[in-house]
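Colleague: Got a predicted model here, sequence first, then my questions.
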Amino acid sequence: MTFVRFQAALPDRQGRFLGVFSLVNGLARRERLTPEQHLFRRLNNDWYDANYTDPSTVDPSVYRRPDAVAWFRPTSTHLLSRVTGYLDLLDAHGVPWVRLESDDPGRVVYEDADQVVVVPHP
């Protein structure tokens, strides 16, 4: 199975490659979104919250590992189809991103029907 991840093309100041949702939420925190973009983010974040398990609600320690990252299962098309709007928003703000695919993204520390959270291989 090939897993899918959308992330920053460049690392942040701590050397991390933030995921698409973190990137968009960061733009919102820095008040860089237009009212329409903010509405898109809020409505779609709410949709994801209602339709997608937050791994930290199942295992509060899952993201305490600084290098843990989430990957979508390719069968989660209902989740993947909405990512395009987030990518368009990043493009509008000149935030470079990449789509990654991997059959073995790392050591699995959490998994459910839609995603895995992994610690990348060294």
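Modeller: Happy to help now that I have it.
Colleague: Every contact and neighbour count from this point should use C-alpha atoms.
Modeller: Fine.
Colleague: helices or strands up against the helix or strand harbouring residue 46?
Modeller: Element membership for residue 46, per DSSP states H and E: helix 35-51. Other helices and strands packing on helix 35-51, by 3 or more CA pairs under 8 Å, 6 or more residues apart in numbering; DSSP states H and E, are helix 20-29, helix 77-92.
Colleague: where does it sit relative to the chain's centre, distance-wise?
Modeller: 14 Å (CA atoms, centre = their mean, to the nearest Å).
Colleague: Comparison target below:
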Amino acid sequence: MILLRFVIPDRDRRTGQFTGLMSAAYDLLRAGDMPQAEEDELRRHVEWVETNVPVPARFARKRNVSHKQTHGISWVKADAVDLVSRFRAIAGIAERHGLVVELLQTDRPGYIVHEDAWQVVAEPFHGD
């Protein structure tokens, strides 16, 4: 199974990994400094994702308090065509606002803690 991750090459302080595209989209919306039509377009794509893609109940393998630093990373299934299309549209808007968006691809995301029709959430393997 091929998995994709749209990222901004800034490190997320919770995970130590690159920041995911949805976090960047929320930041752009909060900033409120884009033309209204573009903001509406971005909001439509974000709301589609929020409505159609479930929020995983778990982002870590262990529930132990000592493992609170452990946090899974969301990966999009390459065959989730509608979601990939939305992410590409969000990436285009982000790039027009000066963000660099990279597309990562893997078939080994780490220890899987959640999977649904759209995505996989996995804790990266040690050293990844």
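Modeller: Cool, got the structure. Please read these numbers as outputs of a predicted model, since none were measured by experiment.
Colleague: about what we covered before: and the helix holding residue 46 of structure 1 against structure 2, how far off on average?
Modeller: Average distance, helix 35-51 of structure 1 versus aligned residues of structure 2 after superposition (mean CA distance after the TM-score superposition for structure 1): 1.6 Å.
Colleague: need the contact list for the spatially most central residue of structure 2.
Modeller: Nearest residue to the geometric centre of structure 2 (CA atoms, centre = their mean): residue 20, 4.0 Å. For residue 20 of structure 2, the contact set (CA atoms under 8 Å, 6 or more residues apart in numbering) comprises 5, 6, 7, 8.
Colleague: so what corresponds to it in structure 1?
Modeller: In structure 1, the residue matched to residue 20 of structure 2 (TM-score structural alignment) is residue 19.
Colleague: Quickly note the distance from that match to residue 35 of structure 1.
Modeller: 22 Å (CA to CA, to the nearest Å).
Colleague: Equivalent analysis for residue 102 of structure 1, please.
Modeller: Applying CA to CA to residue 102 of structure 1 and residue 35 of structure 1 gives a distance of 36 Å.
Colleague: cool, and residue 24 of structure 1?
Modeller: 14 Å.
Colleague: Between those two, which is the more surrounded one?
Modeller: Using other CA atoms under 10 Å, the more surrounded residue of residue 24 of structure 1 and residue 35 is residue 24, with 23 against 10.
Colleague: wait, that one sits on residue 88?
Modeller: No: applying CA atoms under 8 Å, one finds residue 24 of structure 1 not in contact with residue 88, separated by 10.3 Å.
Colleague: which residue of structure 1 sits farthest from its center?
Modeller: Farthest-from-centroid check, structure 1 (CA atoms, centre = their mean): residue 35, 22.0 Å.
Colleague: and the aligned partner of residue 118 of structure 1 in structure 2, what element?
Modeller: By TM-score structural alignment, residue 118 of structure 1 lines up with residue 122 in structure 2. Per DSSP H and E, residue 122 of structure 2 falls inside strand 119-123.
Colleague: If we go by neighbour counts, what in that strand is buried?
Modeller: 119, 120, 121, 122, 123 (16 or more other CA atoms under 10 Å).
Colleague: average offset between it and structure 1?
Modeller: Strand 119-123 of structure 2 sits 0.6 Å off on average (mean CA distance after the TM-score superposition for structure 1).
Colleague: how far away is the match of residue 20 of structure 2 from residue 115 of structure 1?
Modeller: 13 Å.
Colleague: Same question for residue 104 of structure 1.
Modeller: Residue 104 of structure 1 is 13 Å from residue 115 of structure 1, by CA to CA.
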